[in-house]
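Asks: Need coordinates for the following:
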Amino acid sequence: MSSILAVTFPFFALVLCGYLAAHRRYLPESAIPGLNGFVLFFALPCMLFRFGSSMPFAQLIDPWLAAIYAVCALVIVGGTIAATRHQVVLKDAAFGALVAAFPNTGFMGVPLLVAVLGQAAAGPVITTILVDLVLTSSLCIAVAESHAPHGPGPSPLARALRGAFSNPLPWAIGLGAAKAASGIVFPGPVDQVIKMLADAASPVALFTIGAVLWRAGQHTHTRTPVAHYLPVSLVKLFVHPLLVLGLGFGARAAGADVPLFGLTVLALAAALPSASNVSMLAERHGADNGRVARIIMASTVLSFLTFSGFASLTRPLLAQ
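Replies: Below you'll find the model as predicted:
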């Protein structure tokens, strides 16, 4: 456990630094969206592009891992909406389900899991990113907007999918895979620019998580009872990873070719805290951002210990 904490501590310390910098106004609130944009549109795509271009497509996307993670995401979304629908309106239940099923794999998970398990972990983590961006987020946003009046244009699901495909991360992964398949070699200066941006992704993304969490708290205008947000955080941190492990081992027992290493990576990705950017998404769609922000904050604070605990418990699986 102590060796895992030695690896995870710097990651969570950078999140705390971002939170304190925003709280103390060393980082102006008006600068936080720009910092978030730098990570989302420049640094993180370059990091994912480099991972995508450094491994064969079969290692990048494993069909069994994608299927297991997708089924678990659907179960978490459906179960969370059903369990919380009596507490909140459908839109808020849908965004609560999104933070219950959508871990912070982009900003935190890729660098953290690579640090814990090695570069081979990048492939399974990238699989989770694609599932969450295309399936989980699109489904939850479509459910959230299903009762909103809309004209003869695209359906809520079509609009949500269009938003998912406007995200640069899937395209960065795809372009990286295409580069690996084609054998194209970039000129040295171009490759160096991509490398510099990719190297900036991890520290800036973690710092940004903290700043975004502080900003979400400043834009909270409702008082959310603990019973309306803490159980959802616990679903994210405990139910989600245990469900991934349970379904994965069930599939292996049934004869499916599920790699044990990839399944471990999937479970640890599911054990990550909720994606911090969902707070901005909830604010944009008019959901109860206060509840979403509290779910994300609770899962982030608790995950310092819970994630390290899961990482310690799953390490013996890698020796099998």
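Asks: drop to CA atoms for contacts and neighbour counts, all remaining ones
Replies: OK.
Asks: Strands of the stretch 201-320 of the chain, start to end?
Replies: Counting by DSSP state E, counting those that start in this stretch, one finds no strands in the stretch 201-320 of the chain.
Asks: And the helices in it, which stretches?
Replies: With DSSP state H, counting those that start in this stretch as the criterion, the stretch 201-320 of the chain has helices at 226-234, 240-253, 260-270, 278-284, 289-318.
Asks: Would you indicate which residues of the last one are buried?
Replies: Of the residues in helix 289-318, those buried by neighbour count under the rule 16 or more other Cα atoms under 10 Å are 289-300, 303-304, 306-311, 314.
Asks: I'd like to know which of the helices of the stretch 201-320 of the chain lies nearest to Leu161.
Replies: Nearest of those to Leu161, taken as Cα to Cα: helix 278-284 at 14.4 Å.
Asks: Which strands or helices does the closest one pack on?
Replies: Here helix 278-284 touches helix 90-101, helix 289-318, going by 3 or more Cα pairs under 8 Å, 6 or more residues apart in numbering; DSSP states H and E.
Asks: let's go with 6 Å and repeat that
Replies: On a contact count with 3 or more Cα pairs under 6 Å, 6 or more residues apart in numbering; DSSP states H and E, helix 278-284 meets helix 289-318.
Asks: The helix it packs on relative to helix 90-101, how many degrees between them?
Replies: Per axes from the mean of the first three to the mean of the last three Cα atoms, to 10 degrees, the angle that helix 289-318 makes with helix 90-101 is 30 degrees.
Asks: packing partners for helix 289-318?
Replies: Using 3+ Cα pairs under 6 Å, 6+ apart: helix 289-318 touches helix 226-234, helix 278-284.
Asks: Could you also give me the structure for this next sequence, so I can compare it with the first?
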Amino acid sequence: MLSILAVTAPFFALVAAGYAAGRLHLLPESAIPGLNVFVQCFALPAMLLRLAMATPISQLLDPAVLLCWLGAAALVVGLVLAVSWRRAGLKNASFGALVATFPNSGFMGVPLLVGLLGPQAAGPTIAVLLIDVFVTSSLCIALAQAGDAAGHGTRRALALALRGAFGNPLPWATALGALFSVAGVGLPGPVNVLVRMLAEAATPVALFTVGAVLWRAGQRAGHGTRWGGVAAITAVKLFVHPALVAALALALIALGVPLSPEQALVLTLAAALPSASNVPLLAERYRADAGPVARVVMVSTALAFFSFSALVAWMGVQPG
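Replies: Modelled structure (predicted):
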């Protein structure tokens, strides 16, 4: 267990440091968007570019991995919508489903899972990120807009959501890295040094930014949040989601689908990550009630240090 905590504790400590910097006003709130831009548009794309270049494209787009993750995501989205649609309305229920399904695979998952399991974890983790950016997020946003009386229908809402997904630089960096991998070529010397420097900055700055974003989200969450709903969705994210992924992975393996136990392990641990920190921003953008969503991200991140580490130990993972 100590060897696991030696890997996981620094990641969550950096998140806590970012939160503390915001809370103690060491980091101005006006600086947080700049940090987010650096991570989202420069550092993380550089890291994903390098990882994709070193990963065979068959691992980035493995049909068995895609089937397992999509199947579990559909079950979680359906479960949350079925429970909360009438009480919260379609728009708020849709973002509740998204925050219960979308793990923090970009800012936290890729470096953490690669650190725990080695470079072979990169392919499935990046595949998870691509699915959540293009499919899960787009579907939930389209559902949210479909319930808006001022909207223009589900088809237009889905088109707008997909446009936003294609505007995300992370998939494009992954696609470029995959092209380099297929072509068997590398980056020119000075460009390679620049990309490596940006990639090395990605993990610490991304995690620090997550903490700062969580502090800002807590400031804006308000005091009228129903904690019962927050606790339920947090439980779905940290426990139900990984359990469904693990169960579906075992079922697919039993049916002869070529999903390896190692891939199933990566997917299960990815599902056990806390909720993605950008979901409250999406909820705000589409005028949903972002307070409960922000609380879920905060609580799931705080609890995931214990639940994620315990799951890693229970599954017998030995950090590489």
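Asks: on that earlier part again, of all the helices of the stretch 201-320 of the first structure, which one is nearest Ala70 of the first structure?
Replies: Closest among the helices of the stretch 201-320 of the first structure, once you apply Cα to Cα, is helix 240-253, at 9.6 Å.
Asks: closest to Gly153 of the first structure out of the helices and strands packed on helix 289-318 of the first structure?
Replies: Of those, nearest to Gly153 of the first structure by Cα to Cα is helix 278-284, at 19.8 Å.
Asks: Could you give the separation of that closest one from the chain centroid?
Replies: With Cα atoms, centre = their mean, to the nearest Å as the basis, helix 278-284 of the first structure stands 14 Å off its chain's centre.
Asks: mean distance, that helix to its aligned residues in the second structure?
Replies: Mean deviation of helix 278-284 of the first structure relative to the second structure after superposition (mean Cα distance after the TM-score superposition for the first structure): 1.1 Å.
Asks: Show me what counts as buried in that helix.
Replies: 278-280, 282-283.
Asks: same question, stretch 191-204 of the second structure
Replies: Neighbour count says stretch 191-204 of the second structure has 195-196, 198-199, 201-204 buried, by 16+ other Cα under 10 Å.
Asks: do the same with stretch 258-271 of the first structure
Replies: Quick answer for stretch 258-271 of the first structure (16+ other Cα under 10 Å): 258, 260-271.
Asks: What of stretch 151-170 of the second structure?
Replies: So, applying 16+ other Cα under 10 Å, buried residues of stretch 151-170 of the second structure: 154, 157-158, 160-162, 165, 168, 170.
Asks: Distance to Ala97 of the second structure and secondary structure for those - can I get that in TSV?
Replies: Output for those, formatted as TSV (distance: Cα to Cα, whole Å; DSSP: H, G, I helix; E, B strand; the rest coil):
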residue	distance to Ala97 of the second structure	secondary structure
Thr154	17	helix
Ala157	17	helix
Leu158	16	helix
Leu160	19	helix
Ala161	16	helix
Leu162	18	helix
Ala165	18	helix
Asn168	21	coil
Leu170	22	helix
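Asks: if I pick the most centrally placed residue in the second structure, what's in contact with it?
Replies: Nearest to the mean C-alpha position of the second structure, counting by Cα atoms, centre = their mean, stands Asn104 at 2.7 Å. Taking Cα atoms under 6 Å, 6 or more residues apart in numbering, we find Asn104 of the second structure in contact with 274-276.
Asks: Setting aside sequence neighbours, what's the nearest residue to it?
Replies: Once flanking residues are discounted, Asn104 of the second structure sits nearest to Ala276: 3.9 Å by Cα to Cα, 6 or more residues apart in numbering.
Asks: how near is that neighbour to Phe95 of the second structure?
Replies: From Ala276 of the second structure across to Phe95 of the second structure, the span is 12 Å (Cα to Cα, to the nearest Å).
Asks: More neighbours: which of those two?
Replies: Phe95 (29 against 26; other Cα atoms under 10 Å).
Asks: And that one? What does it align with in the first structure?
Replies: In the first structure, the residue matched to Phe95 of the second structure (TM-score structural alignment) is Phe95.
Asks: what sits against that match?
Replies: Phe95 of the first structure neighbours (Cα under 6 Å, 6+ apart): none.
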